[in-house]
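Peer 1: Have a look; sequence and predicted model below, questions after that.
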Amino acid sequence: MASKRLLSLFLAAAILASASAATKVTLTDKLLDLIRTKKMDGFVAELQRDDMDVNQPDSKGRLALVEAVRTREIKFVDALLQYGALAKSKDPATGTSPVQVAFQLNQVQIARMLLQYGADINVEDKSNRKARDFAPSKEIRELITAYDKDGSMAFEDAPGTWTKQSKESKEEYWFNAKTGESRWTTPASCGWQRVDVQGHPIKYVNTVTGQQTTSVPPALAWVKIKKGDKEMFYNFKANMSQFETPLEVPKEMLEIIEKNKNVRWYNEKTGEFAWIDPTYHSIWRELEDEETKKSYWYNVETGESTWDMPEAMAWTKIKDDESGNHFFHNRLTQESTWDAPSHLAWVRHDSDL
């Protein structure tokens, strides 16, 4: 009796699981049908269902986002991205990515939107073809060039584009004052976070696109400046200023920015000014190995690590006990000099602009 009861329970659970899976597939089938027939109202209604998973393939292994690209209608693509569709996904049936289809169809604006949300032009389909293999126009080739240079970051909205609003709404939403567009989901340019782990190089991660970089992205390149009796925010990557608080910057970073007005660095040898701490100008970081407690050097651009001190890191600044002045010592050649190498001639320069 016990074994029969267990078997019955097992079969019941299997039937429920099967029914649940079938429901998901049915929902996705309907969604794709609405996309192909371009019925926007019904499409939006389906997206709003609590049990809708836009990344679930239909019964034929097709993805909603890929089919939306095929319609050449950017509004379908945008809606799916806002409801959580993954721009870097691949169609299970063919391995085709949404951006590959956009390139093939020469849909520049759709391709740009997908790249903005983290699409990867280097993923291969089941025929070993990549999106970058399809460049039917100058505009598509320009997208490829921009992607190769800066990744998804190249397609983000300009810093300061998005603000948070809560008018007539219980929850905050993002608002684009330039276009009048509103959205609940985080825009790609507002997804950056600074990751600072002791003993590791600082890096920046975009929670929307997944992109990582060791140099500060434009969205976070804000400082607070004071000019006369006016205070404002200045973005040194985009060379723009505004009085409004840049809300794409995480709260903890904003607090630091607010405290440090007009903080910049001056190179006494070259006459240059910099907004970024010169410590981070070099591609090398001196770190400590947790096991041996010895120093090693990490290249933030290539990911290379080495026990051998790079020449660029050889010079160090040392205070002379007798005079109280600083001299500079080369740890590789053992040379010492009072004359600062250019890359060590930086001093903090806090003053009104």
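Peer 2: Everything's here; your move.
Peer 1: make it CA atoms for all contacts and neighbour counts henceforth
Peer 2: Noted.
Peer 1: Give the full set of residues in contact with residue 328.
Peer 2: Residues in contact with residue 328 (CA atoms under 8 Å, 6 or more residues apart in numbering) are 315-318, 336-341.
Peer 1: Show me where the stretch 251-353 of the chain has its strands.
Peer 2: 265-267, 273-274, 284-288, 295-299, 305-306, 315-319, 326-330, 336-337, 346-348 (DSSP state E, counting those that start in this stretch).
Peer 1: Of all the ones you listed, which one comes closest to residue 77?
Peer 2: strand 295-299 (38.1 Å; CA to CA).
Peer 1: Report the angle between that closest one and strand 284-288.
Peer 2: Per axes from the mean of the first three to the mean of the last three CA atoms, to 10 degrees, the angle that strand 295-299 makes with strand 284-288 is 150 degrees.
Peer 1: distance between strand 295-299 and the chain's centre?
Peer 2: In terms of CA atoms, centre = their mean, to the nearest Å, the centre of strand 295-299 is found 25 Å from the chain centre.
Peer 1: now do stretch 22-35
Peer 2: Chain-centre distance of stretch 22-35: 31 Å, with CA atoms, centre = their mean.
Peer 1: coming back round to it: now the strands of the stretch 251-353 of the chain in TSV, with distance to residue 257?
Peer 2: Listed next are those as TSV, based on distance: least, CA to CA, whole Å:
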stretch	distance to residue 257
strand 265-267	15
strand 273-274	15
strand 284-288	24
strand 295-299	27
strand 305-306	32
strand 315-319	27
strand 326-330	30
strand 336-337	36
strand 346-348	16
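Peer 1: Could you point out which of these sits nearest residue 171?
Peer 2: Going by CA to CA, the one of the strands of the stretch 251-353 of the chain nearest residue 171 is strand 273-274, 38.8 Å.
Peer 1: and the gap between residue 9 and residue 19?
Peer 2: When distance is defined by CA to CA, to the nearest Å, residue 9 is 15 Å away from residue 19.
Peer 1: putting a second one here so we can go through both:
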Amino acid sequence: GAMAFEDAPGTWRQFAEGSRNYYQNTENQESRWAVPPSCGWKRHERKQAGFGEGVPGEQQRQGEGEGKLFVYTNRVTGQVSWKIPPALSWKFVMHRDQHRAMWYNYATKRLQFDVPGELPNDLVDELMDDANSFWFNEHTGEMRWDKPSSLAWKRVRGDRGGAFWFNEVTGKTQWEEPVDLGWKEDFSHAKNEKYFWNRFTGEASFGKPEAVAWTLKKEL
């Protein structure tokens, strides 16, 4: 759901009037000039912190934000989050057999036709350029809109030195390298086929493990 002091994603629409924007509540039709808390989020790149993605082998295809570490700040409430807030968790979706595009919030499962008022203009443009992209797991058959947590690990340099691992989906932090990043691909001459093994757990699999079986696709 929404973060503290915020309305649920999709509650507000944003309109321009002259050089200013105003906001309209889709539930009670309230109009206001003041920015609602859920519309106050901005995304910033923390350039000095990231060492890049910790993703094995062919899983380097990360789509938007590859190798970047973002922090999210709310100019109304003062909140700071390293995880993407629900207010910004939108995807732009257009089925080929439909004439109108839709916006889907994968944090709250909300679907709507209007551009969400919570999204800054730069994110609207970015999401429209990235229309219909989704993640598919060839091991489980699962489809999801947001980045899988097994691919969301980033190594971060602390402000006072040292480094730790941060998962931008779950918000988890840890010092040791994540087990998901331990998978390596090798070849078995005895069976004449490739296999995968995890250098941390010793586990081996001839099928691609779930953690590294994700592929970013562009069409529904």
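Peer 2: Thanks, I have it. In this text the structure is predicted, and so the values were computed from the model without any measurement.
Peer 1: hmm, which of the contacts of residue 328 of the first structure are common to the second structure?
Peer 2: Retained in the second structure by both residues aligned by TM-score structural alignment, their matches' CA atoms under 8 Å are the following of the contacts of residue 328 of the first structure: 315-316, 318, 336-341.
Peer 1: Pull the contacting residues for the equivalent of residue 247 of the first structure over in the second structure.
Peer 2: Aligning on TM-score structural alignment places residue 247 of the first structure opposite residue 117 in the second structure. Contact analysis of residue 117 of the second structure by CA under 8 Å, 6+ apart lists 10-14, 23, 39.
Peer 1: Quickly note the distance from residue 117 of the second structure to residue 10 of the second structure.
Peer 2: 7 Å.
Peer 1: what's the burial count for the residue nearest to residue 265 of the first structure when sequence neighbours are not counted?
Peer 2: Leaving aside its sequence neighbours, residue 265 of the first structure sits nearest to residue 348 (CA to CA, 6 or more residues apart in numbering; 4.4 Å). For residue 348 of the first structure, the tally of surrounding residues (other CA atoms under 10 Å) stands at 15.
Peer 1: Ok, residue 333 of the first structure next?
Peer 2: Neighbours around residue 333 of the first structure, by other CA under 10 Å: 10.
Peer 1: can you give me the strands for the stretch 51-200 of the first structure?
Peer 2: Under DSSP E, counting those that start in this stretch, the stretch 51-200 of the first structure gives strands at 162-165, 173-176, 181-183, 192-195.
Peer 1: if we can go back for a sec, from residue 73 of the second structure, how far out is the counterpart of the residue nearest to residue 265 of the first structure in the second structure?
Peer 2: Aligned counterpart of residue 348 of the first structure in the second structure: residue 216 (TM-score structural alignment). Per CA to CA, residue 216 of the second structure is found 28 Å from residue 73 of the second structure.
Peer 1: and what of residue 211 of the second structure?
Peer 2: For residue 211 of the second structure, the distance to residue 73 of the second structure - CA to CA - is 30 Å.
Peer 1: residues contacting residue 193 of the first structure?
Peer 2: Residues in contact with residue 193 of the first structure, defined by CA under 8 Å, 6+ apart, are 204-207, 249-250.
Peer 1: Next: residue 139 of the first structure.
Peer 2: Going by CA under 8 Å, 6+ apart, residue 139 of the first structure touches residue 108.
Peer 1: now the one 10 residues further on
Peer 2: By CA under 8 Å, 6+ apart, the contact list for residue 149 of the first structure is empty.
Peer 1: Next, find the distance separating it from residue 237 of the first structure.
Peer 2: From residue 149 of the first structure across to residue 237 of the first structure, the span is 16 Å (CA to CA).
Peer 1: I'd guessed residue 188 of the second structure sits against residue 204; true?
Peer 2: No. Contact criterion CA atoms under 8 Å: residue 188 of the second structure and residue 204 do not qualify, at 11.3 Å.
Peer 1: who has more neighbours, those two?
Peer 2: The residue with more neighbours, out of residue 188 of the second structure and residue 204, is residue 204; 16 against 11, by other CA under 10 Å.
Peer 1: Give me the nearest residue to that one, chain neighbours excluded.
Peer 2: residue 197 is the one closest to residue 204 of the second structure (CA to CA, 6+ apart), at 4.2 Å.
Peer 1: Mind jotting down where the helices sit in the second structure?
Peer 2: Using DSSP state H, the helices of the second structure run over residues 121-129.
Peer 1: Name all residues that make contact with the closest residue in space to residue 249 of the first structure that isn't next to it in sequence.
Peer 2: Leaving aside its sequence neighbours, residue 249 of the first structure sits nearest to residue 220 (CA to CA, 6+ apart; 5.7 Å). Residues in contact with residue 220 of the first structure (CA under 8 Å, 6+ apart) are 159, 192, 248-249.
Peer 1: show me what contacts the residue most central in space within the first structure?
Peer 2: Closest to where the C-alpha atoms of the first structure average out (CA atoms, centre = their mean) is residue 206, at 2.8 Å. Contacts for residue 206 of the first structure were tallied using CA under 8 Å, 6+ apart; they are 188, 191-193, 212.
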